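>>> Please find the sequence and the predicted model below.
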Amino acid sequence: MEKMFNVGKIVNTHGIRGEIRVISKTDFSEERYQKGNILYLYMDHKSEPIQLTIEHHRVHKNFDLLTFEGYSNVNQVEVFKGGILKVPESQLGTLEEGEFYFHEIIGCEVFTDTGEEIGKITEILTPGANDVWVIKPKTGKDVLIPYIPQIVKEVDIANQKIVITPMEGLLD
């Protein structure tokens, strides 16, 4: 089977008409959640994913709200809570120069422009204007690196290597 990628987690239902509340793990929610797109729902207690076709998408507070074709009642979608929504690799679009999917960045080793190893990227936060990469060093606490051109100088996905120029105090 084709490799699958997380796009969101169902955290709750919303209302009584089969809407579900999703915490998105995609930068492309408007494209990913378009009417007619297919998502695959993975749940702990099911061995096979459930194929779902998006009927409607809207944003409410900090959540993406989705309804699926054939699911128009809260009782039908209540069992989806805690499930992970995924898409196959073939649904991933091509990105512009300097853009990367989270799964390409997570796991990369980070070095300074002087060759010092900092650690491995374990998570990407999306708090606002720019992404923040969480780096787990061999010792000590996590290092947070903003993904901005002044700091991130080279991203080599093929070799899982990232070179940064740390600003003063960033690695302290």
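Structure's in. What do you need?

>>> Please count neighbours and contacts with C-alpha atoms only from this point.
Fine.

>>> how about the helices in the chain?
Taking DSSP state H as the criterion, the chain contains helices spanning 29-32, 74-77, 102-105.

>>> Return the residue of this structure that is most distant from the centre.
Largest separation from the mean C-alpha position in the chain: residue 114, at 30.5 Å (C-alpha atoms, centre = their mean).

>>> in stretch 111-123, what counts as buried?
Using 16 or more other C-alpha atoms under 10 Å as the test for burial, stretch 111-123 gives 111, 112, 113, 118, 119, 120, 121, 122, 123.

>>> swap in stretch 121-133?
Under the neighbour-count criterion of 16+ other C-alpha under 10 Å, stretch 121-133 has 121, 122, 123, 124, 132, 133 buried.

>>> putting a second one here so we can go through both:
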Amino acid sequence: MSQIAEPIVIGKFGAVHGIKGWLKIHSYTDDAESIFQYKPLLMKYQGQLQEVNITEWKCHSNTFVAKIDAFDVREEAQALVGVELLVNADELPELDSDFYWRDLIGCQVNTDQGYHLGVVTDMMETGSKDVLVVKANSNDAFGQKERLIPFIKEQVISNVDIAGKLITVNWEPDF
């Protein structure tokens, strides 16, 4: 029996724009504008996964604004502020040699010397580089600890084994 993958968050609705129900769109896609190419685009609204029908969109002040079908006035659109935009995982493009952030979540992180630093629980984008959020296991002799490790290939990240769920880093453990 095949397992249906959970939809992937690729953006969210921001503040209402104007009086006719337009909303700002925060895109998490590599090419921000590509968020409008995913079909179907989904949202979790009123406890249910629903298809989003964007009737118009445009670039406005270094961001995007969009008109959502059936949300025609500011007060209606206000209900969507903060709602995440999702896409079925099989709609994401295949990557040749790289991986998605979601592939890194749950990976064990070890140093080149074999010290276990913890598990990747999140990723952050800082503008200059991506950062792994690594939490030490409660079994760790040093207690629960969170480390932020820059995702800089070769300099910090020695190896990423997605299949083995292991990331090896050139990083000194901070005791």
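Cool, got the structure. Since this is a predicted model, take the numbers as computed values, not measurements.

>>> on that earlier part again, export the helices of the first structure as JSON lines, with columns for distance to residue 5 of the first structure.
Below are these laid out as JSON lines (distance: least, C-alpha to C-alpha, whole Å):
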{"stretch": "helix 29-32", "distance to residue 5 of the first structure": "12"}
{"stretch": "helix 74-77", "distance to residue 5 of the first structure": "22"}
{"stretch": "helix 102-105", "distance to residue 5 of the first structure": "8"}
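
>>> Out of these, which is closest to residue 15 of the first structure?
Counting by C-alpha to C-alpha, residue 15 of the first structure lies closest to helix 74-77 out of those; the figure is 7.1 Å.

>>> Relative to residue 111 of the first structure, how far out is the residue nearest to the spatial centre of the first structure?
With the centre of the first structure defined as its mean C-alpha position, the nearest residue by C-alpha atoms, centre = their mean is residue 25, 2.9 Å away. As judged by C-alpha to C-alpha, to the nearest Å, residue 25 of the first structure and residue 111 of the first structure stand 26 Å apart.

>>> follow-up on the earlier one: I'd like to check which residues are in contact with the residue nearest to the centre of the first structure.
When contacts are counted by C-alpha atoms under 8 Å, 6 or more residues apart in numbering, residue 25 of the first structure is found next to 6, 7, 8, 9.

>>> from memory the first one sits against residue 89, does it?
No: because the distance of 10.3 Å does not satisfy C-alpha atoms under 8 Å, residue 6 of the first structure is recorded as not touching residue 89.

>>> These two: which is more packed in?
The neighbour count for residue 6 of the first structure versus residue 89, taken as other C-alpha atoms under 10 Å, is higher for residue 6 (19 against 11).

>>> Identify the residue of the second structure aligned to the more buried one.
Taking TM-score structural alignment for the superposition, residue 6 of the first structure sits opposite residue 9 in the second structure.

>>> Could you find the closest non-adjacent residue to that match?
residue 86 (4.3 Å; C-alpha to C-alpha, 6 or more residues apart in numbering).
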